[in-house]
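*Asks:* Requesting a structural model of the entry that follows:
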Amino acid sequence: MTASAGVLDELDGIRWRERGSCAADPDGGWFEDLRAPAARRARSICAGCPVRRKCLAAALLYGEEFGIWGGLDSDQRHPLDEALRHGEPLGRVVDCALRADRAA
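*Replies:* Sure, this is the predicted structure:
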């Protein structure tokens, strides 16, 4: 099995979402105006989420255009999409983005 096949298998379906911190709060601010308090609260929930990495990887892999995924909004994900288009591996792109987000 190739590394990319492993990533796809890991992200297939929604089981990983059931372990997300957002699972208990499906109406949180993940699709609110990004300046709204609900969106800031959603980001803080994402910060400690056990499936944050998978969530961000899935958003990038499936081209999620809206909402906060893995703690990042669509504007923050845009450069990550570009890196993927230029051949960067998904795992590296996600890991770098999460490290940068934690440092910010």
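*Asks:* contacts, neighbours, all on C-alpha from now
*Replies:* OK.
*Asks:* Quick check: buried residues in the longest helix that the chain contains?
*Replies:* Determined from DSSP state H, the single longest helix within the chain is helix 90-103. Neighbour-count burial for helix 90-103, counted by 16 or more other Cα atoms under 10 Å, picks out 90, 91, 93, 94, 97, 98.
*Asks:* which secondary structure elements does that helix contact?
*Replies:* In terms of contacts (3 or more Cα pairs under 8 Å, 6 or more residues apart in numbering; DSSP states H and E), helix 90-103 is packed against helix 52-61, helix 74-85.
*Asks:* and which of the buried residues of helix 90-103 is nearest to residue 49?
*Replies:* residue 98 (11.8 Å; Cα to Cα).
*Asks:* let's see this one next to it:
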Amino acid sequence: MLIDFIGPAERPPGWRDRALCAQVGPEFFFPAAGGSTREAKRVCGACPERAECLAYALEHDERFGVWGGLSEGERRRLRKERGNGGTG
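*Replies:* Okay, the predicted model is just below:
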């Protein structure tokens, strides 16, 4: 009997697949301590998925890296301004 292997279903492209950061290395978005986030923010500024990325980072309480054009400190301030104090 011949059994065909059926792999996992292909997922449709999501915001991460369309994001400009998918085309550059992660080192821009996760710099070493004291490193610059300038290049990451430049890429984010031109990205059509920036809002979706930022929403994801806020919802999942991402603590590291640049997401949606904001550093962790900037996201922490934004959460505080929105009234959920850094708990996502």
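*Asks:* Superposed, what's their TM-score?
*Replies:* Here the TM-score for the pair of chains, by TM-score structural alignment, normalised by the length of structure 2, is 0.71; 72 aligned residues with a Cα RMSD of 2.0 Å.
*Asks:* which residues are contacting the longest helix of structure 1?
*Replies:* By Cα atoms under 8 Å, 6 or more residues apart in numbering, the residues outside helix 90-103 of structure 1 that reach it are 53, 56, 57, 80, 83, 84.
*Asks:* follow-up on the earlier one: so which of the buried residues of helix 90-103 of structure 1 is the closest to residue 20 of structure 1?
*Replies:* Among the buried residues of helix 90-103 of structure 1, and counting by Cα to Cα, the member closest to residue 20 of structure 1 is residue 98, at 16.0 Å.
*Asks:* residues touching the residue most central in space within structure 2, list them.
*Replies:* The centroid of structure 2 falls nearest to residue 67 when counting by Cα atoms, centre = their mean (4.1 Å). By Cα under 8 Å, 6+ apart, residue 67 of structure 2 lies in contact with 29, 44, 50, 53, 54, 57.
*Asks:* How many neighbouring residues does the corresponding residue of structure 2 for residue 64 of structure 1 have?
*Replies:* Taking TM-score structural alignment, residue 64 of structure 1 has residue 62 as its aligned residue in structure 2. When counting by other Cα atoms under 10 Å, one arrives at 17 neighbours for residue 62 of structure 2.
*Asks:* before we move on, what about residue 84 of structure 2?
*Replies:* Residue 84 of structure 2: 11 surrounding residues under other Cα under 10 Å.
*Asks:* Also residue 25 of structure 1?
*Replies:* The number of residues packed around residue 25 of structure 1, counting by other Cα under 10 Å, is 12.
*Asks:* quick revisit: and the contacts of helix 90-103 of structure 1, which of them are buried?
*Replies:* 53, 56, 57, 80, 84.
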